[in-house]
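Q: take a look and give me a structure for this.
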Amino acid sequence: MSLLITEECIACDACIDECPNEAIEADDPIYMIDPDKCTECIEEGGEPSCVPACPVDCIIPDPDNVENAKELKLKAKHINKED
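A: Take a look at the predicted model:
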């Protein structure tokens, strides 16, 4: 499942540098997570790096992009292969 940034986002930049796949982009007025790049950091140990970095807890699972662990691992493998 990809993650989603809610309207509570304060555009503080805390999450951007935490994302190993560069899936988070600055947008106006809130930041956006590209679901095609978000792997929930499954390749980094399975805990999303951006969630604890967010000071307002506005990063949540995206109900429109549900993926299981196998799908996330496959996406991570594909993303890292392109680098």
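Q: drop to CA atoms for contacts and neighbour counts, all remaining ones
A: Noted.
Q: what's the longest helix in this protein?
A: helix 69-82 (DSSP state H).
Q: in that helix, what counts as buried?
A: By 16 or more other CA atoms under 10 Å, the buried positions in helix 69-82 come out as L72, K73, K75, A76.
Q: I'd like these laid out as JSON lines, including distance to D13.
A: Shown next, in JSON lines, are the buried residues of helix 69-82 (distance: CA to CA, whole Å):
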{"residue": "L72", "distance to D13": "25"}
{"residue": "K73", "distance to D13": "26"}
{"residue": "K75", "distance to D13": "25"}
{"residue": "A76", "distance to D13": "23"}
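Q: for the chain, just list every one of the helices.
A: Under DSSP H, the chain gives helices at 50-53, 69-82.
Q: how close does the closest residue to G46 other than its chain neighbours get to P29?
A: Excluding its sequence neighbours, the residue lying closest to G46 (CA to CA, 6 or more residues apart in numbering) is E40, at 6.6 Å. To P29, E40 is 23 Å away according to CA to CA, to the nearest Å.
Q: please generate a structure for the following sequence too, so the two can be compared:
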Amino acid sequence: MTRQLRVDWPACQARGLCHELLPEIVDLDEWGYPIVTGPVTDDLRGDAATAVRACPRLALRVVG
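A: Model (predicted):
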């Protein structure tokens, strides 16, 4: 099963914490909003869960 990181765009305020915690699959656009560049692989599951919990706007979730 492939897991993906999803962003709740209305909730996101471009703080960039997700990129700091998960730079392997989260880049930032020119305004600081996250761009998810790949799936949440097995070796990134823990880091993805940390990023979801740490998001100050609760704008992230892992699906799949």
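Q: neighbour count for E40 and P29 of structure 1, which is higher?
A: E40 (27 against 11; other CA atoms under 10 Å).
Q: what sits against that one?
A: M1, S2, L3, G46, E47, P48, S49, L72 (CA atoms under 8 Å, 6 or more residues apart in numbering).
Q: can you select the buried ones from those in ChimeraX?
A: What follows is the ChimeraX syntax selecting those of the contacts of E40 of structure 1 that are buried according to 16+ other CA under 10 Å:
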select :1,2,3,48,49,72
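Q: which among the contacts of E40 of structure 1 gets closest to E22 of structure 1?
A: Within those, the smallest distance to E22 of structure 1 is 11.5 Å, found for S49 (CA to CA).
Q: could you pull out the strands in structure 1 for me?
A: 3-5, 24-25, 32-33, 59-61 (DSSP state E).
Q: touching the second one from outside, list them.
A: For strand 24-25 of structure 1, the external contacting residues (CA under 8 Å, 6+ apart) are C15, I16, Y31, M32, I33, D34.
Q: what's the neighbour count on the last one?
A: By that I understand D34 of structure 1. 15.
Q: quick check: closest non-adjacent residue to it.
A: A23 (5.1 Å).
Q: contacting residues for the one you found?
A: Taking CA under 8 Å, 6+ apart, one finds I33, D34, P35, D36, K37, C38 in contact with A23 of structure 1.
Q: neighbour-wise, which one of those leads?
A: Neighbour-wise, the contacts of A23 of structure 1 (other CA under 10 Å) top out at C38, 24 neighbours.
Q: many thanks, we can stop here.
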